[in-house]
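> Sequence and computational prediction follow.
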Amino acid sequence: MKGIGASPGIAIGRAVIHWKEQIDILREFVEEPERELERFRTALEFAGEQIRETYSRVLESVGPGEAAIFRSHGMMLKDPDFVGQIERMILDGSVNAEWAVKQVADSLIQIFESMGNDYMKARSDDVKDISDRVIKLLLQVGGIDLSNLREPSIIVARELTPSDISQMDREMTLGMVSETGGKTSHTAILARTLEIPAVMGVRKLLDEVENDDLMIIDGETGQVFVNPDGETVERYRERLDRYECFRKSLTEVRGMKTVTLDGVEIELEANVASPKDLDDVFKNDGEGVGLYRTEFLYFDSSLLPPEDTQFEQYRDVVVAMTGRPVVIRTLDIGGDKKLDYLSIPEEQNPFLGYRAIRLCLDRQEIFKVQLRAILRASAFGQVRILFPMISSLEELRSAKAILEETKEDLRSLGVPFDESIQSGIMVEVPSAAILSDHFARETDFFSIGTNDLIQYAVAVDRGNEKLSHLYSQYHPAVLRLIKTVLDNGKAAGIRVGMCGESAGDPKLIPILLGMGLTEFSMNPSSILQARWILRNLRKGDLEEAALKALSLGTAEEVEEYCSRLLQTLNLCR
C-alpha cells in the first residue's frame, strides 16, 4: 500500500488498531432536557480539564508551537456560538446530548470543508477532535489507551488527531499510519517533532490490517507493507539498522564546525518559538536562531502581550545565545494562525488576505509595541529583525519607516538598542523572489520561507489532502525561484538564508548547497543530521548537480534525482 510520507523513519512491528471511530450516535428523545443539558455541561467541563492538562504536557515536553493547537481547542469549548447551538438543540428538541453535539459538529465540519482553504480545513479538524472528546465523555467510551501500550507497536487508525499524539507513549510507539491526513496536518507536524515515523492518507487501510499483523512503514516514501515476506522484512531491517547507525554517528559532529570538504563555512541555525525551545537548540548544537516565531507569545495570552512581557522573552533568548545571531520575525498572524482577541474578520482566502506585515502596517500601534521590545532586546546581543509576507517594495519601505520612527522614539527616551541592527525580509511570495534584485538594494538580508513560497508558487493549499501530491518542495518552479533569490542576494552582497522546512530536507541539502545556499535554519532535531551531510560534501562538486536539478521538468524527476544523489554518500561509515 502507498500513502503520504508524513514523518521520516522506518518502523517494523505489530499493528495495534485504534478503533476510536466506531461510535454510533442515535437520536433519543428525553423527558427532562434540563438534566440532559447538565450532563452536557459536565462533559464540557471535564473536556476542558483534559485539554488544559494536554496543553501543559505538550508545552513542557514539545514546545509552545505544538501546544497552541490545544489552546485553540480549549477556546472552542468556550465559544458561545458552538456551545449555544448544542444547548438550544438539547432544550428545544428534547434530544440526548451526544446526538446534539454530533449534529452541530457535523454541520460546522461540512461548512468549513466546503470553503476549501487551509485555515478552514484546520478548523474542521479541530471541531472533529473536540466533538469526539465530548461525545466519548458523554458515553464514557473511548479507543485503546495509547499511553499504556503493552509492547512496542505501530498505531493504525482511520484518523489520528493531535490529542491522540499527545497521549502516545513515545517509548512504545514505533510508528503510526492512518487512512486520512497529510504532510502539513497538525498531527504530522507533531509526529515529526517527536520523531515518530508516520504514513498518512493510506486508502482502505483498515480493510487490509488486523490487530497483531506484522507491518513495515516507511515515513520517507509512504510505503506500507502488511505481513510482508521474509525478503522484504530483511531488506527493511537492514535499512533500519543503517538508519539507526547513522543517527548514532551524528553525535560525532557535535561541537564541530559546519564546513564542507572544500572549506566552505556553513551556518546551521534553529527555528524556535520561545525560550523553552533553547534546550533543544543547545542539545543539537545550533549555531544561532535563524527564525524566532514571535506569534506564539501572542497565542499564549488572552490579550495582546505588553511591551515589557515581549522584551523579557526576547531578551532571555538573546542572552542565552551568548552573542550568536537571533533573527526575530515580527508578528505573523493570519492565514491558518488567528487570534480571537484581534477580531480578524473571516475571509474566503485568508492566506491571500489580512495577515502578517499587512496586519502590522494597518495596526501600527501593535507593530510599534513589538518593534520597541525587539529593539530593546538588541542591546543584549546580536539581533536581526525579519519582516514576513513582504510582497512589494512599498510594504518594505513602510515597515522600515515605522522601524525608524520607533528607533527615534527610543533615542528620545534614552533607551539603549543596537544602532546597527539589521532588518530583512522573508521571501515567501513569488513577487518578492522575482523582484529580489530590487529588494536586495533596500534590505540587509533575505530569509527564504519555503513553506508558503511553495503553496503560492504552485497554487496549492498545503492543507488540502486531495492536492497534497502537488505540494512539493521539489517542484522545479520553486527551485528556480530559490536560485533567483540566491543569485540576486549574492550580486548585492547581502546574506541569504532559508528557514522553511526544505532547509532541513536531507535530499535537498546537497542541491541547495550547489545553488549557493550557506545559511540554513531548521527544526533543532535536524541540525546534527544536516551538519553530518554538509561536512561530507564538496560545494564545488555540486554546482553542476544543482544545474541538472534546475533543468528537470517535474517534481517527481527532481526528487528521484535528489534521492540518487544522496545515496552516493556512505551514511554509515
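Noted; the coordinates are in hand.
> CA atoms for contacts and neighbours, from now on please.
Will do.
> wait, Gln313 sits on Pro275?
Yes. Look at Gln313 against Pro275 with Cα atoms under 8 Å: they come within range, at 6.9 Å.
> Below is an additional structure, to be compared with the one above:
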Amino acid sequence: MSLTVLSAGTGYGKAFQVHKNNLHYTETVDAKYEITHFLSIKQRVYQKLENLKNQSAMDEIITFQQAILNDQMFENEVKTKIKTKDITAKQALKEAMAHYIKTFEAMEDAYLKERVDDIIDLKERLSNGLDEVIQPVISEPIILVCDILYPSYLFEYEAHIQGIIVQSGSALSHGVILAKERNIPCVEVDQFEFHESDYIFLDTEHQQLLLNPDKHAVIGWLSAKQQSDSSLDIPHFPKRLYLNVSGETPLDPRYIEASDGIGLYRSEFLYFQHNRFPSIDKQVEIYGQFLKQCNPKPVVIRTYDFGDDKNPLNLGPVQRGVSDYFITYEKPFIEQLSAILVLNETYSNLKVMIPMVKRRSDIDAVIQLMKTLQHKFGFSKNLPPVGVMIETEEAFMHLEEFSTVDFISIGSNDLGKSLFHIDRHTTIDEVTYANQIIKAIEEIDQFAKHHQISCTVCGDIASRPYALKKMLESQINSFSIPMPFLKEAKQIIKQYKNKNMKS
C-alpha cells in the first residue's frame, strides 16, 4: 500500500465509506413529473447549501455552486433535454453538467480548471437527491473513506470526521484545503481493504494506517497528540508569528496567546460567507470581536481583495487593484472604511492593509478617502496605521515609492504569479518554489529594514517548512501563517536557534 500525506494529523474512528448509488430508472419517462422532481431537488439542494454556508466560515465554493443552480440557462437545458429526448431528470442533469465541465476544463486559468471538482460535487448532490438517497445517521467519530474528497462530504459529516482516506487527491484541491483548515488528517492510498464495521487509526507523522488497533494503545496515541499542543508554549521571540484569519472563523484562545496577533484578516470572505456585503454594523461587530480578543496584539484588516478566484458573481468582471474600490464597488468599500474608522475610535491595535497596490498614488487615494470619512463622522483620533501588501510586479519594481508607509506585508502567492508565473494551484516542488520566490522576498525585506518599516511575509510560502527555514537563514523575521502551522513554525524556529547557538 502506497500512502501519501495530503493533510497532517492523527485520527481514530469507525470506517465510513461514501457510496456510489446504482439505482436505475425505467424506460418510460413522465416528463412533467421529471421536471417537477428536478426543480424540487434543485431548490432543496440550494437551501441545503445555504444552511451549510451559514454554519461555518466558508470560502467561495458554496457561492459558486449556488450560482450554477441559479443559472436559468442550466435549468432550461435540463428541462429541454427531458422533454425533447424523453430521458429522466438524472440523465438530463448528467448531460447538462457535462457542458459545464467541458467549459471549465477548456479554460486557461489553473484555478478555474479546479472548479471542475466543485461542479462534479454539485452534480453528486443533485443526483443523490434525484435518487432519494437517504444519508445514514452517524453517532460516533468516523474515518471517512472516499474516491475523491468533495467539499460537500466535509460539510455533511464535519462534526464526526476524525480522518480521511482518499483514493485520488491533491494537496491543492478544495476538499483537502478545507481539511487542513480544520486540522483533519487526510491521506491518499492506492488500495485499502476494510469492512464498515472496522475501526481505523490514522497517524500521518508515522505513516500509520491501522485496522482495529488495541483501544488502550489508541488512547495512548491520542493522549500523545494532545500533549503535542505543548509546542504552542515554545518561545519564538525575537521572531514574529502572526495568524491568518478569514471570515468569522473562531479563534482558539491558546493560539492567540501563543502568537503575536492577526497579521492577515481576509475581509472579503465575509462576502462569500453570506453571499452579500456585510453592513457597517455587522462589520463593526465582527472586526470588533477579533480586536477585543487579541488586544493589545495587533489585528491587520486587509480591505476587500476581489478578482481572479475571488470574484463576487453579481459584480461581473473585476480587475484587481485599488482603482476598483472607486469604480466597481465604491459603496461597499466606503462602508468598510467607515466600520474601520468607528472601531479605530475604541481600539488602538487596529491596522489597515491595502492589497494589490501598484504605485504610491494607490495608497494616497485610500488615505485621502479615510480622512474625508473621518471628517464626515467628526472623529478626531489619528488614522490607524495604513500599510500595503506588495504582491504586484509594479509595486515590486517601484519599492522606493513606499518608503514612508506604516508597514509592509508581502503577498507571496500573487507576487510569485506576477513575477515568476508561479500559480499556487500548479504543482511545483517546494524547493524550486521557495528558491524562486524568496529572492524577491529578501529584496523587499531588506528595503523595509533600510527604511525602518515593519515587514511581514504572508501567503503560502510562510507555511512551508523548507521555505521558512530558508527565510530564517536570510534574517527574515516576521511571518503570518495559518493557525494549524503555528506549532510547527515554533519548532522550526527553536531548531534554528539551537543550530546557531552550537555554531
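Done, it's in. Everything quoted here is computed from the prediction, not taken from an experiment.
> just to revisit the earlier point, mind listing the shared neighbours of Gln313 and Pro275 of the first structure?
Residues touching both Gln313 of the first structure and Pro275 by Cα atoms under 8 Å, 6 or more residues apart in numbering: none at all.
> chain center to stretch 132-150 of the second structure: distance?
Relative to the centre of its chain, stretch 132-150 of the second structure is centred 23 Å away, using Cα atoms, centre = their mean, to the nearest Å.
> Kindly report the same for stretch 234-243 of the second structure.
With Cα atoms, centre = their mean as the basis, stretch 234-243 of the second structure stands 23 Å off its chain's centre.
> list the buried ones in that stretch?
Residues of stretch 234-243 of the second structure classed as buried by neighbour count (16 or more other Cα atoms under 10 Å): 236, 240-243.
> And stretch 136-155 of the second structure, by the same measure?
Quick answer for stretch 136-155 of the second structure (16+ other Cα under 10 Å): 141-155.
> what's next to it, contact-wise?
For stretch 136-155 of the second structure, the surrounding residues in contact (Cα under 8 Å, 6+ apart) are 11-19, 52, 117-118, 121, 160-169, 174-176, 178-179, 200.
> Kindly report the same for stretch 243-261 of the second structure.
Residues outside stretch 243-261 of the second structure that contact it (Cα under 8 Å, 6+ apart) are 56-58, 232-233, 240-242, 262-270, 273, 286, 294, 297-299, 480-483, 486.
> Return the subset of these lying in helices.
269-270, 273, 286, 294, 486 (DSSP state H).
> Could you turn the buried ones of the residues you listed into a ChimeraX selection?
Buried members of these, defined by 16+ other Cα under 10 Å, are picked up in ChimeraX with:
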select :269,270,273,294,486
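> Identify the farthest-apart pair in the ones in helices among the contacts of stretch 243-261 of the second structure.
Spatial extent of these (Cα to Cα) is set by the pair Gln273 and Leu486 at 24.9 Å.
> Could you measure from the most centrally placed residue in the second structure over to Glu268 of the second structure?
The residue lying closest to the centre of the second structure (Cα atoms, centre = their mean) is Asp59, at 6.0 Å. Distance of Asp59 of the second structure to Glu268 of the second structure, given as Cα to Cα, to the nearest Å: 9 Å.
> do the same with Gln47 of the second structure
Counting by Cα to Cα - Gln47 of the second structure and Glu268 of the second structure are separated by 23 Å.
> out of these two, which sits in the more crowded spot?
Neighbour count, other Cα atoms under 10 Å: between Gln47 of the second structure and Glu268, Glu268 has more, with 22 against 13.
> Which residue of the second structure is paired with Cys360 of the first structure in the alignment?
In the second structure, the residue matched to Cys360 of the first structure (TM-score structural alignment) is Tyr325.
> doesn't Phe333 make contact with its match?
Yes. At 6.0 Å, Tyr325 of the second structure counts as touching Phe333 under the criterion of Cα under 8 Å.
> First-to-last residue distance for stretch 429-437 of the first structure?
Note: stretch 429-437 of the first structure ends 14 Å apart using Cα to Cα.
> roughly how far out does it sit from the chain middle?
Using Cα atoms, centre = their mean, the offset of stretch 429-437 of the first structure from its chain centre is 24 Å.
> Burial check on Val245 of the second structure, number of neighbours?
Residues near Val245 of the second structure, counting by other Cα under 10 Å: 24.
> actually Lys371 of the second structure, not the one I wrote
That count, for Lys371 of the second structure with other Cα under 10 Å as the rule, works out to 16.
> Now do the contacts for the residue opposite it in the first structure once aligned.
Aligning on TM-score structural alignment places Lys371 of the second structure opposite Lys407 in the first structure. By Cα under 8 Å, 6+ apart, the residues touching Lys407 of the first structure are 372, 375.
> which residues in the stretch 51-200 of the second structure form helices?
All helices of the stretch 51-200 of the second structure, identified by DSSP state H, counting those that start in this stretch, fall at 61-70, 72-85, 89-105, 110-113, 115-130, 151-157, 174-181.
> would JSON lines of those with distance to Ala395 of the second structure be doable?
Converted to JSON lines, the helices of the stretch 51-200 of the second structure look like this (distance: least, Cα to Cα, whole Å):
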{"stretch": "helix 61-70", "distance to Ala395 of the second structure": "30"}
{"stretch": "helix 72-85", "distance to Ala395 of the second structure": "41"}
{"stretch": "helix 89-105", "distance to Ala395 of the second structure": "32"}
{"stretch": "helix 110-113", "distance to Ala395 of the second structure": "24"}
{"stretch": "helix 115-130", "distance to Ala395 of the second structure": "30"}
{"stretch": "helix 151-157", "distance to Ala395 of the second structure": "36"}
{"stretch": "helix 174-181", "distance to Ala395 of the second structure": "29"}
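> Tell me which of these approaches Leu315 of the second structure most closely.
Leu315 of the second structure sits nearest to helix 61-70 of all the helices of the stretch 51-200 of the second structure, at 12.6 Å, using Cα to Cα.
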